[in-house]
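S.K.: below is the sequence, then the predicted model.
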Amino acid sequence: MPVSEKKLRSNPAWIKRHLTDPFVKRSVQEGYRARSVYKLMEIDDKDKIIKPGMSVVDLGAAPGSWTQIVKERLTDKEGRLDGKVIAMDILPMDPIEGVHFLQGDFREQEVADQLTELLEGEKVDVVLSDMAPN
C-alpha cells in the first residue's frame, strides 16, 4: 500500500520546509515551543479572549506554546500571575512555572476529577485546544 510522504516528518522535503519556515524561526528566537503560538496570539489580539483573573484550560497542550501565551497574558506588570492556567495532554510536557499540568486523557474520569480538584470550586472561563492527531 502506498504511503504519502507529505506527512512524514522524516521526509527531507518536510524537514527543509520546517527549518526555513519564518514562523518556526521566529518562535525559536522568541523562546516559544511551537510556531502555533502565533495563531493564538492573532486570535487573542483580535477577540481579547484571555483576560486577567480568568481560569484557562488548554487541552492538548503539549508542547506548551499556547500555554506560554496564556500565562504571559495573565501575568501582570509586576510578574504576578492573575488567574489560573491548567494545561492538559496525554503527552508529557516540560513544566512552565505557575502552570498546573495534568498528564492524561481529559475524557477519563480520573483526569476530570484531578481538574475539578485543581479548580477548587472555580469555574473555567476559557477552554483552548489546538489538538491534532499525530
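M.R.: Received it, and whenever you're ready, just let me know what you need. Numbering: from 1, shown residues only.
S.K.: rest of the way, CA atoms for contacts and neighbours
M.R.: OK.
S.K.: what residues are up against the residue positioned nearest the centre of the chain?
M.R.: Centroid-nearest residue in the chain: residue 66, 3.2 Å away (criterion: CA atoms, centre = their mean). Taking CA atoms under 8 Å, 6 or more residues apart in numbering as the criterion, residue 66 is in contact with 36-37, 40, 58.
S.K.: name the element residue 93 belongs to?
M.R.: For residue 93, there is no host helix or strand (DSSP states H and E).
S.K.: so it makes contact with residue 60?
M.R.: No - using CA atoms under 8 Å, residue 93 makes no contact with residue 60, being 10.1 Å away.
S.K.: quick one: which of those two has more around it?
M.R.: residue 60 (22 against 16; other CA atoms under 10 Å).
S.K.: what's the distance between the more buried one and residue 109?
M.R.: Distance from residue 60 to residue 109, counting by CA to CA, to the nearest Å: 17 Å.
S.K.: ok so, going back, can you confirm the residue nearest to the centre of the chain is in a helix?
M.R.: Yes - counting by DSSP: H, G, I helix; E, B strand; the rest coil, residue 66 is found in a helix.
S.K.: let's bring in a second one:
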Amino acid sequence: MGRSSKDKRDIYYRLAKEEGWRARSAFKLLQLDEEFNLFKGVSRAVDLCAAPGSWSQVLSRKLRGKESSEDVKIVAVDLQAMAPLPGVTQIQGDITKISTAQEIIRHFEGQSADLVVCDGAPDVTGLHDVDEYIQAQLLLAIFRGKDVTLLYSQLKIFFTSVTCAKPRSSRNSSIEAFVVCQNYSPPEGYVPNMSNPLLDHSYDVDFNQLEGPNRIIVPFLACGDLSAFDSDRTYPLQLDSNKEYQYLPPTQPPIRPPYQQACHLRKNNLLATEDSPSVLLDDSLSAMKLDTNKENDRTSRNS
C-alpha cells in the first residue's frame, strides 16, 4: 500500500496537510464554529487534551488573526508533549488535577475562560474536570451511547443552551459527536469543586427508561456546508484538473508519542527480547530521529 493511499481514503487528512493543519480534526472545530460562531468575543480560550495541537492551531489563527494580540490568551493542556505554536501557552499536565486548573487560572490572572474546547476521550472530560475554569462556552467531544443522557442532564444544569452536533468532517460511521454548551449560568451559590465529581456512574440503571421532563433530550445538529467533502468517501488524488497532485508529509510529526518505542521494537523484531528497556528506548529515539532527518532531506530536495 503506497503512502498516498490514505490521501485517497481520507480527504480531510489530505486537506489538513495541504492547508498546514497538524491533524484532520482541525476541520471539525472550523465547521462547528461556522454553525455556532464559537469564537465571537473570545479572548481567553483553553484547549484540553490538546496534542497534537490542531485545535490550538485553529484557536491561534482565529483569535490572534494575522498579527499578534496581547489581549488574546490561549492555553493548551495535555499529558503528552506538543510542538510549540505561536501565541499558545502549553501546560503538560493532567486535566483531572486541581494543580492543572490552578495553573490555567494563574495564566488568565484570575479571570475565567471565555471558551473551553476538548477533543479528548470521553472518560477524561467530565464536567467536574472543567467547570473550574469555564465562563461562557464549552465544547466537548463525546461518543453517543446509551448513557450519554446523564451528561446532557448535568450540562443543562450549568448552560442554558446544550446542542449535540456532528460536523461533516466527522465520519458518519463513527458515533463521535460534539456537545456545544453556551451561556454558562451555574446554579446560585454553586462553587466548583473538583474533589466532588458530578459524574457518578453508580446512578440508577433504569435512568434511560425515564420519559417526559425527567429525561433531557438535547437538539442534534449536523454541521458543515452540504457541498463539503464527505469524510466517508474515497476521492481521486487529482481533485483539481489544473493542479497536479503532490504527496505532502504531515505538518507536524508527533513528539515522542507513547507508541514510539513499541513501533521501533516491532519493526526490528525486538518485542520478545530481554534487552534493557532504557537501551531500547534510546535506540528507538535515535532511529526515529534518523528517519525524520531523512524525510526532511527528501522534502527539501523535492521542494
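M.R.: Thanks, I have it. Since the structure is predicted, the reported quantities are computational estimates derived from the model, not experimental observations.
S.K.: returning to that earlier point: and the contacts of residue 66 of structure 1, which is closest to residue 71 of structure 1?
M.R.: Taking CA to CA as the measure, residue 71 of structure 1 lies nearest residue 58 of those, at 10.9 Å.
S.K.: that closest one touches residue 128, doesn't it?
M.R.: Yes - at 4.7 Å, residue 58 of structure 1 counts as touching residue 128 under the criterion of CA under 8 Å.
S.K.: look at those two and report which has more neighbours.
M.R.: Taking neighbours as other CA under 10 Å, residue 58 of structure 1 and residue 128 compare with residue 58 leading, 22 against 17.
S.K.: show me what that one aligns to in structure 2.
M.R.: Under the alignment (TM-score structural alignment), residue 58 of structure 1 pairs with residue 47 in structure 2.
S.K.: can you tell me the mean distance of the helix or strand harbouring its match from structure 1 after alignment?
M.R.: Element membership for residue 47 of structure 2, per DSSP H and E: strand 44-48. Mean deviation of strand 44-48 of structure 2 relative to structure 1 after superposition (mean CA distance after the TM-score superposition for structure 1): 0.5 Å.
S.K.: give me the contact list for that strand.
M.R.: Applying CA under 8 Å, 6+ apart, the contact partners of strand 44-48 of structure 2 are 55-56, 59, 72-78, 95, 108, 112-120.
S.K.: switch to 6 Å and redo it
M.R.: Residues outside strand 44-48 of structure 2 that contact it (CA atoms under 6 Å, 6 or more residues apart in numbering): 72-77, 113-118.
S.K.: quick one: these as JSON lines, columns for distance to residue 150 of structure 2 and secondary structure too.
M.R.: Shown next, in JSON lines, are the contacts of strand 44-48 of structure 2 (distance: CA to CA, whole Å; DSSP: H, G, I helix; E, B strand; the rest coil):
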{"residue": "72", "distance to residue 150 of structure 2": "34", "secondary structure": "coil"}
{"residue": "73", "distance to residue 150 of structure 2": "32", "secondary structure": "strand"}
{"residue": "74", "distance to residue 150 of structure 2": "30", "secondary structure": "strand"}
{"residue": "75", "distance to residue 150 of structure 2": "28", "secondary structure": "strand"}
{"residue": "76", "distance to residue 150 of structure 2": "27", "secondary structure": "strand"}
{"residue": "77", "distance to residue 150 of structure 2": "26", "secondary structure": "strand"}
{"residue": "113", "distance to residue 150 of structure 2": "25", "secondary structure": "strand"}
{"residue": "114", "distance to residue 150 of structure 2": "25", "secondary structure": "strand"}
{"residue": "115", "distance to residue 150 of structure 2": "23", "secondary structure": "strand"}
{"residue": "116", "distance to residue 150 of structure 2": "20", "secondary structure": "strand"}
{"residue": "117", "distance to residue 150 of structure 2": "20", "secondary structure": "strand"}
{"residue": "118", "distance to residue 150 of structure 2": "18", "secondary structure": "strand"}
